[in-house]
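In: Got a predicted model here, sequence first, then my questions.
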Amino acid sequence: MPEYREKLWPTPWIYLSSLLLVPASILVLAPVSMPAGIATGVVLYLGVIGALSLTAPVVEVAGGRLRAGRAEIELSHTGEAVAFDPAAARVQRGTGLDARAFLVIRGWIGPVVRIPVVDEADPTPYWLVSTRRPKELAAAINGSRRPE
C-alpha cells in the first residue's frame, strides 16, 4: 500500500480551454467543408484531452522508493524534502532552478516539493516534483527515508 499517491491530472480549465480547438478548426475548414471542420475540431479536442490524460504522471511514495513519472529513486539516497507553496515554487521553477535537477513539473499545478539527492554517484542535485498536496508528499518522503 503506497504511503502517498497522486496522479497529476490537468485542471478543468485545461479541458475547457482546449475546447477552442473546435471553433478554430471550423473557421479554418469552413470554406472547404463545414462537416469536415466540425469533425476535425472534435477529433483534435479528443486527441489533446486523451494525450493530456494518458500522459499525466503519477507521484508515489511506497516501499522506501519515490516514483515520479517513469523515474524512481531509493529514499535512502534522498535528503530532507521541502514543500514550497505556489509563490515560492515559482522561484524554484525559475531563477532558483539548477539546470541539472530532475523535473516532474506541470504548469497547471502551483506547489512543488524539492527532494535533494545525496548519492554522490548521482550528478542530479535534486528532484523538483509538482504536487497539489506538497506538505503531505514531503511528510511521506521524510517519514519513509531509511539511512543506508
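Out: Ah, there it is. Residues are numbered from 1 along each chain as shown.
In: rest of the way, CA atoms for contacts and neighbours
Out: Noted.
In: which other residues reach the helix ranked longest in the chain?
Out: Using DSSP state H to assign secondary structure, the helix with the most residues in the chain is helix 34-54. Residues outside helix 34-54 that contact it (C-alpha atoms under 8 Å, 6 or more residues apart in numbering) are 9-10, 15, 18-19, 21-30.
In: A further structure is provided below for comparison with the first:
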Amino acid sequence: MTAPIAFRERLYVPWWGWPLPLGAAVLLAAEIHMGFPGVRSWLPYAVLVPLVVLLIVRMGAVKVEVSGGELRVGEAHVPLELLGEVEVFDARSKRRAMGPNLDPAAFVAHRGWVGPMVRVKLEDPADPTPYWLFSVRSADELAAVLRGR
C-alpha cells in the first residue's frame, strides 16, 4: 500500500521555454539537410527534434513531493523528522538566498523559470548538508505542509 501524498508538484518547463530550443533544432537540422541532400535529408529532423523534446521534458522531470514521511526533491529524499525551520522566498528575495547567503554545502535544486523557493534546514548532525534550497511553485502550501507535519 502506498503512503498518502500530502504535497506533489512537478517543475515542468512552461510553454515559453519550448519555441527557442525547438527552433534551434529545426534550424540545425535544415543546415545539415542543405549540406547532405538526398535520401538522408530527413534524418537530421528525425534525430534532432525528438532529442530536443526529450531534453526539455527531462529538464522538467523534477518532482517535489511530501509522502510516506519523507520530503523528496528529484531523486533526493530526507525523512520529515530530520527537517527544521522552513523559509519561503519569493521571486525577488530568492536572489539573495541563491547569491551571497548561499552555503556551498547546501543541496540546491533551482529552476530559473519557477519564481518561489523554499529553504528547509536539516537537523541531522551526521549530515554535512545544512539545508535544502529548492524551487517550487506552491511554496506557501508546501511550507504549511512541512510546518504541520
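Out: On my side now, so go ahead. Worth saying up front: this structure is predicted, and the values here are computed from it rather than measured.
In: hang on, the earlier thing: how about the longest helix of the first structure: buried residues?
Out: 37-38, 40-42, 44-46, 48-49, 52 (16 or more other C-alpha atoms under 10 Å).
In: Could you do stretch 21-37 of the first structure as well?
Out: Per 16+ other C-alpha under 10 Å, stretch 21-37 of the first structure contains these buried residues: 21-23, 25-26, 29, 37.
In: just the buried residues of helix 34-54 of the first structure now: which is nearest Leu75 of the first structure?
Out: Leu52 (28.6 Å; C-alpha to C-alpha).
In: counterpart of that closest one in the second structure?
Out: If you follow Leu52 of the first structure across to the second structure using TM-score structural alignment, you land on Ile56.
In: contacting residues around Arg8 of the second structure?
Out: 63-66.
In: What strand or helix carries it?
Out: Taking DSSP states H and E as the definition, one finds Arg8 of the second structure inside strand 5-10.
In: what angle separates the next helix-or-strand element following that strand from helix 43-59?
Out: Using DSSP H and E, the helix or strand that directly follows strand 5-10 of the second structure along the chain is helix 19-35. Angle, helix 19-35 of the second structure to helix 43-59, by axes from the mean of the first three to the mean of the last three C-alpha atoms, to 10 degrees: 160 degrees.
In: and Pro104 of the second structure, how many residues sit next to it?
Out: 9 (other C-alpha atoms under 10 Å).
In: Alignment lookup: it to the first structure.
Out: Looks like Pro104 of the second structure aligns to Ala99 there (TM-score structural alignment).
In: gap between its match and Pro125 of the first structure?
Out: Distance, Ala99 of the first structure to Pro125 of the first structure, by C-alpha to C-alpha, to the nearest Å: 9 Å.
In: now Pro10 of the first structure
Out: 28 Å.
In: could you measure the match of Pro104 of the second structure against Gln92 of the first structure, distance?
Out: 11 Å.
In: Same check on Arg65 of the first structure?
Out: Arg65 of the first structure is 23 Å from Gln92 of the first structure, by C-alpha to C-alpha.
In: cool, Ala71 of the first structure as well?
Out: 20 Å.
In: picking that back up, which ones among the contacts of Arg8 of the second structure map onto strands?
Out: 63-66 (DSSP state E).
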